[in-house]
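In: can you look at this prediction? I've put the sequence above it.
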Amino acid sequence: MILNTEVKRRRTFAIISHPDAGKTTLTEKLLLFGGAIHVAGAVKSNKIKKGATSDFMEIERQRGISVATSVMGFEYKGIKINILDTPGHEDFAEDTYRTLTAVDSVIIVIDCAKGVEAQTRKLMEVCRMRNTPVIVFVNKLDRDGKDPFDLLDEIEEELKLSVRPLSWPISMGPTFQGVYNMFEQKLNLFFADDKQTVADDVVEIEDINSEILDKHIGGYAKSLRDDLELVNGVYPEFDNEPYLKGQLAPVFFGSALNNFGVRELLNCFIDIAPHPRPIATETREVSPFEEELTGFIFKIHANMDPNHRDRLAFLKICSGVFERNKPYLHTGTGKKIKFSSPTAFMADKKSIVDTAYPGDIVGLHDTGTFKIGDTLTQGESLKFKGIPSFSPELFRYIENADPMKFKQLAKGIDQLMDEGVAQLFTSKANGRKIIGTVGALQFDVIQYRLEHEYTAKCRYEPINLYKACWIETTNQEQLKDFRIRKYANLATDKRGREVFLAESPYALQMAQEKFTDIKFHFTSEF
């Protein structure tokens, strides 16, 4: 009974966006409204206060410490909310992709002036792969931006989503008056005086033709009525079913910096967002209401402070109750492991947790035991699906710069690749190792960490590649021909699967046209 109650009151979600759309600000304001912090900005209070102009790894160390607050839990109206804050910078997109495997729903933040940007499109593709329910928050209404109807068209077209506005802005920029909340039928008036505390400027208006509306917003009342009539005529009524299937996205407007529209978003979110849902494994589907514990590792973070070599593995609990000091089966190694100090993340501090329920994220101290995708159970042999690697976009040969440290380099590369920092390919033609990443910054991270954590030195050499594609076919004759013709472009990944390294978009297109029975996959799960 307790398990059922705890599952139903949990909401685990990620906030995703293009950098600078206001994701961190929205996260802070959600914590502020949830009472987890008292002044916005406190989320950052435990980060190193050194300037970002210092050397590169200082920035990395700063990021390393902020990871401690990348999972934030708080209670709001009897609901336990877990926010997973994702790296905004595209160089760390692989991190974000995997974080999305551990959530039940997503809030996408869009800048009202810039609209849908490249990174947002990529992240939406990941959500679509998993049919993750999405809520859209259009931010920065206190600045001039695109027309709301144009924005909705752009969201539908670019993100391939049906939308339904649940709030509507009254003007924007310098003349921004506020938002009409269609979900609760309330008028929220905008006063940009105090950005640090929570204000209560809400007028209940059940009938938008009422004179109360004119009294509060004057000449803007007519255009609001016209807009709402158009919205109700053009967009479908909000229905929870298509939202939960990831087909319909409710849209809210506001200004996170000014605390505006955030509470409405949070109130609607706890009403409509899903509690933890069943998750597929390779053999069966796991229900969150099952008594036996199951969970998977979706992120590993190694602290880059030389004084502390501990790694933290992030466990998403999928079913049952996680208990401290209870032995659980690591299905990859077949060994049972106990955890004496599992960590829960509560806003801006970490705390030892005795029990955790489905939907919760627990930090486990790791001495190198875990890899991303590893599963913990109470005895059953399971492996969760849907934790893919994505085709990298940047490639370099990696070479040993210190012949005396060959073993250390091999061990370092092996462990860092397990962590998902990047991907390793071995060329079939010459046996050379190729590192693939989604961002240039990752090459520096790998080089620094190999030197400081494994006392190994590496150097990079350029290689001209466009994409890495995993290949699959049932036509063995065509595969044989493909292997002969494309031998110089073939490699194997860390798990021994065959990968085609295309040198250009044209080379990939020609291969697809010539070898029609071969499927070229851009993620490692197929």
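Out: Ah, there it is. The structure displayed is predicted, hence computed values, not measured ones.
In: switch to C-alpha atoms for all contacts and neighbour counts from now on
Out: Will do.
In: quick one: the strands in the stretch 251-400 of the chain?
Out: Secondary structure of the stretch 251-400 of the chain (DSSP state E, counting those that start in this stretch): strands located at 279-280, 285-286, 294-302, 311-319, 322-323, 328-330, 335-337, 343-346, 349-352, 355-356, 361-366, 375-377, 394-400.
In: ranges for the helices of the stretch 51-200 of the chain?
Out: With DSSP state H, counting those that start in this stretch as the criterion, the stretch 51-200 of the chain has helices at 56-66, 93-99, 118-129, 148-159.
In: I should have written the stretch 201-350 of the chain there, sorry.
Out: Along the stretch 201-350 of the chain, the stretches classed as helices by DSSP H, counting those that start in this stretch are 211-217, 220-234, 240-244, 262-272.
In: second structure for comparison follows:
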Amino acid sequence: MKVYETNQIRNIAILGHLGSGKTSIAEALLFSSGAIASRGSVEQKNTVSDYMDEEKTKQGSLSTSLIPVEYNGIKLNFLDVPGTDELDNEIKQALSVVKGAVLVIDASKGVEVGTERLWNEIRKMHIPAVIFINKMDKENVKFEEILENIREKLGKKAVPFCWPIGKNENFEGFVNVIEMKARIYNGTESYDAPIWEEKKPKIDQLREMIMESVAETSEDLLEKFFGGEELTEEEINTGLKNGIYNGELTPLIVGSATKNIGIRTMLGMLAKYLPQPDDLRALEGINPKTDENVVRHTKDAEPFSGYVFKTTIDPFVGAINFIKVNSGTLKTGQEIMVHDLHKLEKIGAMFVMMGKTQLPVELAHAGDIVCVSKLDNTHTGYTVSDPKQPIVYP
């Protein structure tokens, strides 16, 4: 796999109540980006994400899977996170290494118990999020009722960036309210369509609501907006980013993973509006030699440090550690300190996992997620860093 710079990386958790369609979305993301030639399905037990025998039997995720997606020069590291309460530690470990989230809601069920629990966890950790309403092609789906349900239970900050076209089995696309374009999908391709006259008042109302939210991110924009001036495209994009970053705005988009509707639009929005690894807050830890607080920024120029957020056992290579590079760079042959073991290790084979497939890499920039094998006795929750400039993360 190609090596990506920090500003080309997005780390994003895919979360949702059990059965909301997270794994199907991961499959659609891979298919839409060209990483796989055809989509698997949970029912056929051939998805990239749910590859363990027990997951295939239960038809549900039991472990966090890494799904790297390359799209328009951006690498999006998706973590497909289990939706069950029993795997709470998996969820918390995944959220500790991302700066963005997609919260998936089943359109036929609305906000469920797990949805609220995950939403509260995202808010508590100040992670910017996008809500994806999946399964819009199911029977008895009433979008305006779902929207009211979401805004009532998750808050008024959730704003529809898309409005559906067609409903139930006739759901075929949506109006992108930001771009003011209708998009119709035929399963493999999409094309622009005019916005129906009867829909224009609703779309104009939604756009006005979004523009007001954008204006509220800056006093200058607010003055311009209420002065009747049009905001420029750059001002809109900057305002949307700021609103999403600080939690004042949560985009809500619609689609169907099994029909591949809305997936490319979601990819574009995630790449454009969710933070890159060096955005938002810096990371804090302790220097184990002095017990002093240490701050690390997610930049290549900083000393290397990383956090092991997941460990799996492969029958052929043994333990595989998933490492988020918090600062500096990591490359094959590099010597690192495993602080929990007080032990020096040398990085051997380094790779990116796509489900269970290993894609070799030789270098990882600050903010990226990579996998390393043969780090003896290194486990989830351990910190690794430059031996000369140590840090331990809580």
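Out: Good, I have the coordinates. Not measured: the values here are computed from a predicted model.
In: so can I have a markdown table of the helices of the stretch 51-200 of the first structure showing distance to Thr426 of the first structure and mean neighbour count?
Out: Listed next are the helices of the stretch 51-200 of the first structure as a markdown table, based on distance: least, C-alpha to C-alpha, whole Å; neighbours: other C-alpha atoms under 10 Å:
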| stretch | distance to Thr426 of the first structure | mean neighbour count |
| --- | --- | --- |
| helix 56-66 | 28 | 17 |
| helix 93-99 | 20 | 22 |
| helix 118-129 | 27 | 17 |
| helix 148-159 | 35 | 16 |
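In: among those helices, which is nearest Ala221 of the first structure?
Out: Closest to Ala221 of the first structure of these is helix 148-159 (C-alpha to C-alpha; 16.3 Å).
In: just the residues contacting that closest one, thanks.
Out: Here helix 148-159 of the first structure makes contact (C-alpha atoms under 8 Å, 6 or more residues apart in numbering) with 112, 115-116, 121, 124-125, 161-163, 169.
In: same question for stretch 127-139 of the second structure.
Out: The contact list for stretch 127-139 of the second structure (C-alpha under 8 Å, 6+ apart) reads 20-21, 98-108, 122, 158, 167-171, 244-247, 250-258, 270, 274-275.
In: read off where it ends up in the first structure.
Out: When the first structure is aligned by TM-score structural alignment, the counterpart of stretch 127-139 of the second structure is residues 132-144.
In: now do that stretch: distance to the chain's middle.
Out: Computed by C-alpha atoms, centre = their mean, to the nearest Å, the chain-centroid distance of stretch 132-144 of the first structure equals 17 Å.
In: just checking, Tyr273 of the second structure touches Asn246?
Out: No - contact criterion C-alpha atoms under 8 Å: Tyr273 of the second structure and Asn246 do not qualify, at 11.8 Å.
In: would you mind telling me which of these two has the busier surroundings?
Out: Counted by other C-alpha atoms under 10 Å, Tyr273 of the second structure and Asn246 do not tie: Tyr273 has more neighbours, with 22 against 14.
In: tell me which residue of the second structure lines up with Lys350 of the first structure.
Out: Using TM-score structural alignment, the partner of Lys350 of the first structure in the second structure is Gln358.
In: how near is its match to Arg264 of the second structure?
Out: 25 Å (C-alpha to C-alpha, to the nearest Å).
In: nearest spatial neighbour of the aligned partner of Val159 of the second structure in the first structure, skipping sequence neighbours?
Out: Alignment note: Val159 of the second structure maps to Arg164 in the first structure; criterion TM-score structural alignment. Nearest non-adjacent residue to Arg164 of the first structure, counting by C-alpha to C-alpha, 6 or more residues apart in numbering: Pro250, 4.8 Å away.
In: and for Leu329 of the first structure?
Out: With C-alpha to C-alpha, 6+ apart, the residue lying closest to Leu329 of the first structure is Lys336, at 4.4 Å.
In: again with Asn4 of the first structure
Out: Once flanking residues are discounted, Asn4 of the first structure sits nearest to Phe289: 6.1 Å by C-alpha to C-alpha, 6+ apart.
In: which position in the second structure pairs with the one you found?
Out: Phe289 of the first structure maps onto Lys299 of the second structure when the alignment is built from TM-score structural alignment.
In: what do you get for Ser340 of the first structure?
Out: Applying TM-score structural alignment, one finds that Ser340 of the first structure aligns to Gly348 in the second structure.
In: which parts of the stretch 401-526 of the first structure are helices?
Out: Using DSSP H, counting those that start in this stretch, helices in the stretch 401-526 of the first structure cover 406-418, 441-454, 476-485, 505-514.
In: just tell me the aligned range of the second one in the second structure.
Out: Helix 441-454 of the first structure lines up with nothing in the second structure when matched by TM-score structural alignment.
In: buried stuff in that helix?
Out: Neighbour counts over helix 441-454 of the first structure (16 or more other C-alpha atoms under 10 Å) mark 442-443, 446-450, 453-454 as buried.
In: cool, stretch 239-258 of the first structure as well?
Out: 240, 243-244, 246-258.
In: quick one: closest of the helices of the stretch 51-200 of the first structure to Ala507 of the first structure.
Out: So among the helices of the stretch 51-200 of the first structure, helix 118-129 is nearest, using C-alpha to C-alpha, at 22.8 Å.
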